[in-house]
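Peer 1: sequence-free structure coming up:
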């Protein structure tokens, strides 16, 4: 794989920082776009300085300053967006601005928009309010395609830090429970659970791979295609005892949305598609679409290996 100059937009975020480190580890000159005005978050400043010490180049820029984005993009070959999803409407508008700039400049070899979860184009029948997220992400995809920008889309599925940490119950905490767990339905619907570091590595590899040009790929390594019940059983084996299990129907689960903030409502609806409908694993993939088959040299983290860190 040849070396390319890579710009990571959103490089201090949950996925962005992992992509910066993956890009550096794979030998690419890596640039991190950051807003230098009004930075009053000490942890973010320390992270930026750490990334700089690790070899990243810091590039000052802002979506409110178009010229700064043009300067940031001008000297790179690949752009990976990892803008945060907690402010999704802002993130969509920012990405559309970026698409406009990439179209105008015309030299970028590959653009990867910020997605990395469920494939939005497969979620046309998603329930509200979560459906708007997929509509907006698909809107970015169509803008990229209409602009003729070389691209790759990556579906990373369930982030282990959020989903394995709670054994599927992301609203209950980020540390696996040792007493009881709630199973969605009967707990037997397959999902896909991936270490964020592995997702980042696959993203950077795909960004430089001619086989993935203008295509979507999916991080679905065979050992990590597991039901929630199977994940719980792995955890029980590691801690040496069984958890008390309660099952909740889809209807009762949806009722838990009442009175919740919008962001939590979206997460609750997403769980319907993940753990009741099995949207991550209920369709076939070819070897050319699945990341662990495209890149067998990557030793991905299994669910059991990931859960061992909590024991």
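Peer 2: It's in. These figures come from a predicted structure and were not determined experimentally.

Peer 1: drop to CA atoms for contacts and neighbour counts, all remaining ones
Peer 2: Will do.

Peer 1: Spell out the residue ranges of the strands in this protein.
Peer 2: Taking DSSP state E to define them, one finds strands in the chain at 6-9, 30-34, 57-60, 78-81, 110-112, 152-155, 158-159, 180-184, 190-194, 215-218, 225-227, 244-248.

Peer 1: adding another structure so you can compare the two:
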């Protein structure tokens, strides 16, 4: 493999973005983070941004809605990774337009990092949220921009501290609400590993115009298996309350944001089996731990130990 690509990360101070930035800098890629003035001036972000700079990251000023600044930033790099949040997903059309004008980008990774949205069967409001990601995929392909989509499934930091109990403090020690029958398999990944695998893929010809699925075998668990693992660790049997699909759909319909979208994601994962119902075929994607067996990923078993 030749010289490492220069990488621009947009949304680098966000939840998953900071892990992508850290992985890029650590791996020796010349790394750039595009930040808005408001982000740079935000005292809550100052320590994170200083950490970026200390690790050799170049800070560029720009905004998704400032076309000139976007094009200027993109012309300095080879790869663009978007980590923008839910409210800015549609604004990635501005990134696509700027990449098209710049004409130099070897790979674009739009903001994904969850379920494979082309294969998800989500109900509202998750359905509409993910439809935006689908639109960005199609727009990227329509413009002929080389891409990799990263399907990272569940963020461990979102799901495992509470064992998927929305709104409750971690970790559960008395009862556990389980969606569906508890037998559907899901995938849980440490955010640092998501960053590592994402950066591994940017210069890999095998992942060009493909989906990178982060689905390592030791991180695939059903809700019942997670419960059993946690019970073994704490030496205690939890009360388990099973929520059948019709009851879960009723809760989704009656809940306000953001609980309704969290429940809709849980329905997609634990009832519809959207993370595990299909086989990964080389015609459309590859599994990360198979492509990069050198990566020592954090297993669910190891991850849960921090809550003991």
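Peer 2: Thanks, I have it. Remember, it's a predicted structure, so these values are computed and weren't measured experimentally.

Peer 1: so which of the strands of structure 1 is the most packed in?
Peer 2: Highest mean neighbour count among those (mean count of other C-alpha atoms under 10 Å): strand 6-9, with a mean of 28.

Peer 1: coming back round to it: let me have the strands of structure 1 in a markdown table, extended by distance to residue 123 of structure 1.
Peer 2: Below are the strands of structure 1 laid out as a markdown table (distance: least, C-alpha to C-alpha, whole Å):
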| stretch | distance to residue 123 of structure 1 |
| --- | --- |
| strand 6-9 | 25 |
| strand 30-34 | 30 |
| strand 57-60 | 35 |
| strand 78-81 | 21 |
| strand 110-112 | 19 |
| strand 152-155 | 12 |
| strand 158-159 | 15 |
| strand 180-184 | 20 |
| strand 190-194 | 15 |
| strand 215-218 | 14 |
| strand 225-227 | 19 |
| strand 244-248 | 23 |
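
Peer 1: what do we get in structure 1 for residue 211 of structure 2?
Peer 2: By TM-score structural alignment, residue 211 of structure 2 lines up with residue 216 in structure 1.

Peer 1: In structure 1, what range does stretch 52-65 of structure 2 match?
Peer 2: If you align by TM-score structural alignment, stretch 52-65 of structure 2 falls on residues 51-64 of structure 1.

Peer 1: what does stretch 184-192 of structure 2 give?
Peer 2: Under the criterion TM-score structural alignment, stretch 184-192 of structure 2 matches residues 189-197.

Peer 1: before we move on, what about stretch 147-154 of structure 2?
Peer 2: Under TM-score structural alignment, the match for stretch 147-154 of structure 2 in structure 1 covers residues 151-158.

Peer 1: which of the residues in stretch 197-209 of structure 2 are buried?
Peer 2: Across stretch 197-209 of structure 2, burial judged by 16 or more other C-alpha atoms under 10 Å covers 197-203, 206-209.

Peer 1: between these, which is closest to residue 229 of structure 2?
Peer 2: Using C-alpha to C-alpha, residue 197 is the member of the buried residues of stretch 197-209 of structure 2 that sits closest to residue 229 of structure 2, with 25.8 Å.

Peer 1: if you skip the residues just before and after it, what's nearest to that closest one?
Peer 2: Of all residues not flanking residue 197 of structure 2 in the chain, residue 288 sits nearest, at 6.4 Å (C-alpha to C-alpha, 6 or more residues apart in numbering).

Peer 1: for residue 74 of structure 1, same thing?
Peer 2: residue 105 (7.7 Å).

Peer 1: how about that neighbour, what's its match in structure 2?
Peer 2: Residue 105 of structure 1 maps onto residue 102 in structure 2, by TM-score structural alignment.
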